[in-house]
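>>> pasting the structure only:
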C-alpha cells in the first residue's frame, strides 16, 4: 500500500475556499428572501445554511473521536464521496440529524457560526492525525472513514450546497 502524505496547508485552503464560496452566496440572499422558499420542494437559503452548519458541526465532532490505524488507503473513499456529492443530477434526503428546522434564521449569526465551525475544522487539519479512522461514527452507506475522508466530505458537501444556492439566485432577481 502506497503511503499518502497529507498536505495540511493545501487541505486547509481547499476547505477555506469551499467555505468562502458558500458563505459569499449565502450572504447574497436578500434579507426578505432568506427565510422564504424560492420554489416548490426547496429549502430556504436559511435552511441550507443551517444544514451546512449542522454537518460541519458533525465533522468537527467526528474529528475529536478516538482514532484507529487503517489497513487501506487513507483516501480510499475520496473519489466515491466526490462522485456522490458533486453529482448534481441526483437529490438526496438529509439524514434526520442534519435536517434544518423551519427557521426563521438570522443571516449574520448563521454565517458567523458557519465560519467558526469551518475555522475549527481547519485547525483540526493541522493538529489531528487525519490518516486514522474516526471510530464510532460510521458514514451512511460507507462505514467508518478517516479524518481525511471526513474533511473531503465537508469540501464536496459545501460545493453541493453552493450549487444549490446558485440555483436559487434567479428566483431572487425579480
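Yep, that arrived. All of these numbers come straight from a predicted model, not from anything done at the bench.
>>> when you work out contacts or count neighbours from here on, use the C-alpha atoms and nothing else.
Noted.
>>> quick one: secondary structure of the nearest residue to residue 12 once chain neighbours are set aside?
Excluding its sequence neighbours, the residue lying closest to residue 12 (Cα to Cα, 6 or more residues apart in numbering) is residue 122, at 5.3 Å. With DSSP: H, G, I helix; E, B strand; the rest coil as the basis, the three-state label of residue 122 is helix.
>>> okay, now the one to match up with it:
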C-alpha cells in the first residue's frame, strides 16, 4: 500500500490524438484501435459486475494483478469534456480535449465515469499545470476528491486490452467500494494506465476492525498461554545465557503496549497504513537484536504472575475497545516513534501486534531453555 504522488508529464495514449499511430511505433487499423478503446471504456464504468468466464487466461491475469489502497492526499481540480454518448463518444471527447489542452509538462489526463439517471456519464479530463489558467469556459470544472482509492496499474495496457476490463471487474467487486463514487483512470504516460475506484472510508475501517479483532484475539490467547506455560519457580528466573527473566519480558510488554498515545490526534494527511510495512519488517525479523530504551527497561525484581496476567487481560480489553470504537485512521500525537515519527491508530495497533509477537517468540525460546 502507498500514497499516490504523480509528477511530470501525464499524456493520454498517443493513438487517440494521432490517427493511425500505435504505441509500438507501427501504423495500425485506427478503427480497430478505436473499437478496442471503446470496449475498454464500456467495461470500466459498469456498476454491476459481469460474470467472469473462468478460463485459464483469467486465472493467469488474477495471479498477476496487484490491487492496493492508495491515498490521494489532495483534491484535484480538472476540466472535463463530457462525452455525448457512452461508449461511442468517448474517443471524440478525449480528442477534443487534447485539441485545446495538448500534452505538456505539469498537465495530467484522466477519465471519469459514473452512472447518472440510469446511463453512464463519461468525462475526459485534464488537470492544469501549477499556475496555469483555463483557456476556455466550454469545459466543466470538476474536483476529483482526495481520499482512499483501490487501484491497479496496467503496464503497456494497449498490448493487453482485455486486462483493462478484468481489472475494473475485480476492483468494483471489492466490498469497500463507495457506490456513490466513480471509476477513475489516470495516464501517467502513454503506455501505462492506473485504474481506480473510490472507496468508502467507513467500509475500509469496518473491514480493518474485523481483521484486527481477529488478530488480537489470537495474539493475546497466544501470549497468555505462553505466560501460563512457565512453572512458578522458573517465572522470575533469568536464563543462564543472560537477559531478562520471563516475568521481566512480560513487564516490558506491559510497559510498551499498555495503551495508545492517542489523547491528542489529528486527521491523517497520508495513507493510514504507510508505515505498517516498516514496523512489521523490523520487529518480525527475529535475527535482528534490539535494545529497549531505558524508560521501557523492566525492574530487577520478582513479579507476581497472576497480577501480570490480569494486567495483560485488561490491556487486551482496552485495545479491543479501541478497535471497535475509535477512528483507526487518525494520527496519534502524544508520542513519536524513533525513526518513524507519529503513527496512525491503525499503525499503532499493528505495531503492538508485531512487538508482542516478537516477545512471545522470546518467551518461547526462554521456555525451551529452562
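On my side now, so go ahead. Remember, predicted model here, so these are calculated numbers, not experimental data.
>>> kindly provide the TM-score of these chains.
The TM-score (TM-score structural alignment, normalised by the length of the first structure) is 0.92; 169 aligned residues with a Cα RMSD of 1.3 Å.
>>> tell me the residue in the second structure aligned with the residue nearest to residue 12 of the first structure.
Aligned by TM-score structural alignment, residue 122 of the first structure pairs with residue 320 of the second structure.
>>> which residue ranges of the first structure form helices?
8-28, 45-62, 78-85, 107-127, 147-172 (DSSP state H).
>>> deepest of those helices, which one?
Comparing the helices of the first structure by mean neighbour count (mean count of other Cα atoms under 10 Å), helix 45-62 ranks first with a mean of 22.
>>> run through who's touching that helix.
Here helix 45-62 of the first structure makes contact (Cα atoms under 8 Å, 6 or more residues apart in numbering) with 26, 29, 33-37, 97-107, 110-111, 113-114, 117-118, 120-121, 134, 137, 147, 150-151, 154, 158, 161, 165.
>>> could you do stretch 275-294 of the second structure as well?
Applying Cα under 8 Å, 6+ apart, the external contacts of stretch 275-294 of the second structure come out as 340, 343, 347, 350-351, 354-355, 357-358.
>>> chain center to stretch 1-19 of the first structure: distance?
Distance, stretch centre to chain centre, for stretch 1-19 of the first structure: 15 Å (Cα atoms, centre = their mean, to the nearest Å).
>>> ok, the alignment partner in the second structure of residue 132 of the first structure - how many residues close by?
In the second structure, the residue matched to residue 132 of the first structure (TM-score structural alignment) is residue 330. A total of 20 residues lie near residue 330 of the second structure under the criterion other Cα atoms under 10 Å.
>>> of the contacts of stretch 275-294 of the second structure, closest to residue 274 of the second structure?
Set against residue 274 of the second structure, the nearest of those by Cα to Cα is residue 347 (8.2 Å).
>>> and that closest one, what pairs with it in the first structure?
If you follow residue 347 of the second structure across to the first structure using TM-score structural alignment, you land on residue 149.
>>> also residue 39 of the second structure?
Residue pairing (TM-score structural alignment): residue 39 of the second structure is not matched to any residue of the first structure.
>>> separation between residue 39 of the second structure and residue 166 of the second structure?
12 Å (Cα to Cα, to the nearest Å).
>>> same question, residue 266 of the second structure
Counting by Cα to Cα, the gap from residue 266 of the second structure to residue 166 of the second structure is 38 Å.
>>> please say which of the two ends up with more neighbours.
residue 166 (19 against 12).
>>> and the more buried one, what element?
helix 162-173 (DSSP states H and E).
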